[in-house]
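A.B. asks: Below are the sequence and a predicted model; questions follow.
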Amino acid sequence: MSDVTMTVNGKTVSRAVRGNELLVEFLREQLRLTGTHVGCDTSQCGACCVHVNGELVKACTIFAAEADGAEVSTIEGQANPDGSLNVIQQAFQDHHGLQCGFCTPGMVMAAASLLKENPKPSEQEIRHYLQGNICRCTGYHNIVRAIMAASGQEVEGGAIAAE
């Protein structure tokens, strides 16, 4: 066991962790932040995506001890300060970018990372960026529409508006 201290969603936390404890386990089991999902345990699905020091990370691929001293942001930290949905979350709701919801936290975290890097991505850029996130329900079309809408781009009817 070793002690780790990190800032999670703006709050400093310190806990003892096992040497082989994954960040996803730490977040879910020790901090009870269960929005970060465990999907595949092999870094294939993206359901466990979080931000570590501003970078998109699959939390099943990093040990909690590796995040010692880091700033970690989870889906629970994405809402606006008043608790309302942020622009990405609202776009996912408005454009039906979710179905069962299992992949949604990872998709929202990936979308936030993409929009930070590229504020106005094309449909192709969004689809390329989301390759590490698997959704078994939606077919991705509405997820792409939601991300385009969150970026401030016009999304018309059932089709994505070309620039």
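C.D. replies: Nice, thanks for sending it over.
A.B. asks: going forward, measure contacts and count neighbours with C-alpha atoms only.
C.D. replies: Noted.
A.B. asks: Could I get the full set of strands for the protein?
C.D. replies: All strands of the chain, identified by DSSP state E, fall at 2-8, 11-17, 49-52, 55-58, 71-73, 155-156, 159-160.
A.B. asks: For stretch 19-37, measure first residue to last.
C.D. replies: Length of stretch 19-37, first residue to last, CA to CA, to the nearest Å: 21 Å.
A.B. asks: hang on, the earlier thing: of all the strands of the chain, which one comes closest to Ala91?
C.D. replies: Evaluated over the strands of the chain, closeness to Ala91 peaks at strand 155-156, with 10.7 Å, by CA to CA.
A.B. asks: And the residue nearest the centre of the chain, how far from Cys137?
C.D. replies: In the chain, the centroid-proximal residue (CA atoms, centre = their mean) is Met109; its distance is 2.0 Å. From Met109 across to Cys137, the span is 18 Å (CA to CA).
A.B. asks: which residues does Gly54 contact?
C.D. replies: By CA atoms under 8 Å, 6 or more residues apart in numbering, the residues touching Gly54 are Glu71, Val72, Ser73, Ser113.
A.B. asks: Just give me the neighbour total for the residue nearest to the last one when sequence neighbours are not counted.
C.D. replies: It refers to Ser113. Closest residue in space to Ser113, ignoring its immediate chain neighbours: Leu56 at 6.2 Å, by CA to CA, 6 or more residues apart in numbering. Residues near Leu56, counting by other CA atoms under 10 Å, number 19.
A.B. asks: second one coming, line it up with the first:
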Amino acid sequence: MSVHEMKLSINGKVYEEVVESRLLLSDFLRENCGLTGTHVGCEHGVCGACTVIVNGAAVRSCLIFAVQVDHHEITTVEGLSENGQLSPLQQNFKQCHGLQCGFCTPGILLSTKDYLDKTPNPSMDDVKEMLSGHLCRCTGYDGILKAIEKTVNEKRDNQVLERS
């Protein structure tokens, strides 16, 4: 069994761990760090439930080994809220009924955050394309799209107010 020492930042907290070479990042987050918001669905990178942000890019945590993120910065769904308050994106998912069972929600939230950070004013067709990498069996995506659209509009409106 090959093991590696790791040091990384998850949601702003530094973790130092010794892990097996073959431990998946999704399992490391859930089992070693207790961050169970990262869900494991298909274990093949197809469903998107395990998506986290690594160094500013959304990745499927079931497809990479924990040792591959040594000295990296990770954001999980637990890191989206600030001071115990839901982020605007999370709040809009709640208000717009963008979740039902919630299994896919953490991955969708993180992919959306990453996408909106890079594409602040997307078209709804662009958003649908981004969401095509996620499987949701409950919502029919309507509430998800409304929540994302609301977030984009609020962010744009806040920027206009800040410039005024």
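C.D. replies: Okay, I see it. A quick note: this is a predicted structure, and the numbers were derived from the prediction, not measured.
A.B. asks: Mind telling me the TM-score for this superposition?
C.D. replies: TM-score of the superposed chains, computed with TM-score structural alignment, normalised by the length of the first structure, equals 0.91; 153 aligned residues with a CA RMSD of 1.1 Å.
A.B. asks: Could you check how far the residue nearest to Ser113 of the first structure is from Ile134 of the first structure?
C.D. replies: If you measure Leu56 of the first structure against Ile134 of the first structure using CA to CA, the figure is 15 Å.
A.B. asks: Check Pro121 of the first structure too.
C.D. replies: For Pro121 of the first structure, the distance to Ile134 of the first structure - CA to CA - is 19 Å.
A.B. asks: So which residues of the second structure form helices?
C.D. replies: 25-27, 88-95, 105-118, 124-131, 142-163 (DSSP state H).
A.B. asks: wait, which of those is closest to Ala66 of the second structure?
C.D. replies: If you check each of the helices of the second structure against Ala66 of the second structure by CA to CA, helix 25-27 wins as the nearest, at 4.1 Å.
A.B. asks: matching residues in the first structure for that closest one?
C.D. replies: Helix 25-27 of the second structure corresponds to residues 23-25 of the first structure when matched by TM-score structural alignment.
A.B. asks: follow-up on the earlier one: tell me which residues touch the residue nearest to the centre of the first structure, please.
C.D. replies: Per CA under 8 Å, 6+ apart, neighbours of Met109 of the first structure: Cys49, Val50, His51, Leu56, Thr74, Ile75.
A.B. asks: isn't the last one right up against Val108?
C.D. replies: Yes: because the distance of 7.4 Å satisfies CA atoms under 8 Å, Ile75 of the first structure is recorded as touching Val108.
A.B. asks: Count the neighbours of the closest residue to Asn121 of the second structure other than its chain neighbours for me.
C.D. replies: Computed as CA to CA, 6+ apart, the closest residue to Asn121 of the second structure that is not its neighbour in sequence is Val152, at 6.5 Å. Per other CA under 10 Å, the neighbour tally for Val152 of the second structure reads 19.
A.B. asks: I figured Val152 of the second structure hits Asp117, correct?
C.D. replies: No: look at Val152 of the second structure against Asp117 with CA under 8 Å: they stay out of range, at 10.4 Å.
A.B. asks: Which residues are in contact with each of these two?
C.D. replies: By CA under 8 Å, 6+ apart, no residue touches both Val152 of the second structure and Asp117.
A.B. asks: Make TSV out of the contacts of Met109 of the first structure and add distance to Leu22 of the first structure.
C.D. replies: As requested, those are exported to TSV (distance: CA to CA, whole Å):
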residue	distance to Leu22 of the first structure
Cys49	13
Val50	13
His51	15
Leu56	16
Thr74	15
Ile75	17
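A.B. asks: quick one: which of these has the most company?
C.D. replies: Counting neighbours by other CA under 10 Å, Cys49 leads the contacts of Met109 of the first structure with 31 neighbours.
A.B. asks: so what corresponds to it in the second structure?
C.D. replies: Checking TM-score structural alignment: Cys49 of the first structure goes with Thr51.
A.B. asks: From Ser132 of the second structure, how far off is that match?
C.D. replies: For Thr51 of the second structure relative to Ser132 of the second structure (CA to CA), the value is 13 Å.
A.B. asks: Asp126 of the second structure too?
C.D. replies: Counting by CA to CA, the gap from Asp126 of the second structure to Ser132 of the second structure is 10 Å.
A.B. asks: now His4 of the second structure
C.D. replies: 35 Å.
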